[in-house]
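Q: kindly return the folded structure for what I paste below:
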Amino acid sequence: MSQSSSETSHIAEGTRRTRGLNPAQDIALIGVFAALIAVLAFAPPIPIGNFGVPITLQTMGIALAGLVLGPWRGAAAAALYVVLGLLGLPIFAGFVGGFGVLAGPSAGYLLAWPLTALVTGFIARIVLRRGSVRWRVPLLFVAAIAGSILVTHPAGIVGMSINLEVSLREAFFFDIVFWPGDVIKSLVAAGAAALVHRSAPWILARG
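A: Predicted coordinates:
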């Protein structure tokens, strides 16, 4: 059997197994990825600029949730993480939590993450179904960076504009400093997600 045929069979088997997932397994995966995002938040944030938004690894966890779990479970994992943090668990960057973070410059980014995972997951589902295995990592990278560009950054810019009382133009230039890091984190997330889908294609959310 050729490599292509073997890969196709592997994906087909993964699809059959995915359809067999039960709600308990879905909930478990959502919880695991919410915990993963929280663990990544514990990595020391890198202060940058003077506007109070550090570089963190949380965004890589959000991308992974969408890329691995698909849109709905990925969004649920991101939403669970955000809700638990807003309820007071110190799981945001810098070991903080509570509704007070919504008055800070990071508010827009935090609130955007469930939608970011949703968009990333939808794009990932499309590319995994239609794209060649050879191009899986580049295509997943496109999905991750698209979610960031389309959702996270615009929401972050609006949040900084409101909470820092600066113009959207100024907030846009504050946001630019995060772009190179997002490219790197999206690439790492795409590589990790590709490995997961290669070894456990059944994990992707139902089609």
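Q: C-alpha only now, for contacts and for neighbours.
A: Noted.
Q: list the residues that contact the nearest residue to I11 once chain neighbours are set aside.
A: Here the nearest residue to I11 in space, its sequence neighbours aside, is P201; by Cα to Cα, 6 or more residues apart in numbering that works out to 6.1 Å. With contacts taken as Cα atoms under 8 Å, 6 or more residues apart in numbering, P201 has the following neighbours: 10-11, 14-15, 18.
Q: could you also give me the structure for this second sequence? I'd like to compare it with the first:
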Amino acid sequence: MQRSTSRDLALIATFAAVVAALGVIPAVYPFGGAVPITAQSLGIMLCGSILGARRGAGAVLLMLALVALGLPLLAGGRGGLGVFAGPSVGYLVGWPVAAYVIGWLTERGGAPYRLAWGLGANVVGGIVVLYALGILGTAWRADLSLTAAAVGSALFLLGDVVKVVIAAVVARGVHQAYPGLLRRRTVPDETPVRA
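A: I've put the predicted structure just below:
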């Protein structure tokens, strides 16, 4: 098991702050829904896309721990343990899982970062995985059927597709500027692929 370095800890703290900062953008409750549309899911995608699985999930867990302690870091100034009992609990629980999945897939793609691969990783983690957990949580806490919760989550889809594109484009730029964040992709004979 690799030990965390000071660089890893700095990246985790920085990206936890990025997710928190995206909470400053006001939340939108479409049609009076129970779960808000926020910019923070973009931060989750960036955590996985840029930091990878372990550090990306670590950044999100740090941010959620601060929220649990009562800091108002979620969109709309929400914080405290009560947010984990509301209809958005599935999305909150899904955030570190989504960041991990995005990061894991990004790491499988290796360096140099490929935009198409990054788009796919963000769709799988940031939409498929996050929606699956979010819908389950909403259905449970809002006492809805899974179908009703899934239909309600469809309001988020267009915005999340835009966030997927933004996250992948930003991640490509960051990985071009800091190529050491991802391991180089190799072909079957273990020869590094040239960029």
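Q: re earlier: strands - which of the contacts of P201 of structure 1 land there?
A: The strands in this structure, assigned by DSSP state E, contain none of the contacts of P201 of structure 1.
Q: identify the farthest-apart pair in those residues.
A: H10 and T18 (12.2 Å; Cα to Cα).
Q: sorry, back to before: what do we get in structure 2 for the residue nearest to I11 of structure 1?
A: Per TM-score structural alignment, the equivalent position to P201 of structure 1 in structure 2 is P179.
Q: what's the answer for A38 of structure 1, then?
A: Alignment of A38 of structure 1 against structure 2 is given by TM-score structural alignment, with A20 as its counterpart.
Q: how big's the offset between the helix or strand where A13 of structure 2 lies and structure 1?
A: Element membership for A13 of structure 2, per DSSP states H and E: helix 6-22. After superposition onto structure 1, helix 6-22 of structure 2 sits on average 0.3 Å from its aligned residues (mean Cα distance after the TM-score superposition for structure 1).
Q: quick one: that helix to chain centroid distance?
A: Relative to its chain's centre, helix 6-22 of structure 2 lies at 13 Å (Cα atoms, centre = their mean, to the nearest Å).
Q: how about it: buried residues?
A: Using 16 or more other Cα atoms under 10 Å as the test for burial, helix 6-22 of structure 2 gives 8, 11-13, 15-22.
Q: so which of these would you say is closest to G90 of structure 2?
A: Within the buried residues of helix 6-22 of structure 2, distances to G90 of structure 2 taken as Cα to Cα reach their minimum at V19, with 17.3 Å.
Q: I figured that closest one hits T38, correct?
A: No - in this structure, V19 of structure 2 sits apart from T38 without contact. The criterion is Cα atoms under 8 Å, and the distance is 10.5 Å.
Q: all helices for structure 1, in order.
A: Taking DSSP state H as the test, the helices found in structure 1 are 3-19, 23-41, 58-69, 71-86, 107-130, 136-147, 153-163, 168-176, 179-199.
Q: I126 of structure 1 maps to what in structure 2?
A: In structure 2, the residue paired with I126 of structure 1 is R108, using TM-score structural alignment.
Q: distance of the one residue sitting closest to the centre of structure 2 relative to A167 of structure 2?
A: The geometric centre of structure 2, computed from its C-alpha atoms, lies nearest to I44 (Cα atoms, centre = their mean), at 2.1 Å. When distances are taken as Cα to Cα, to the nearest Å, I44 of structure 2 and A167 of structure 2 turn out to be 9 Å apart.
Q: could you do L157 of structure 2 as well?
A: From L157 of structure 2 over to A167 of structure 2 the distance is 15 Å, taken as Cα to Cα.
Q: what's the answer for L64 of structure 2, then?
A: Computed as Cα to Cα, the L64 of structure 2 to A167 of structure 2 distance reads 20 Å.
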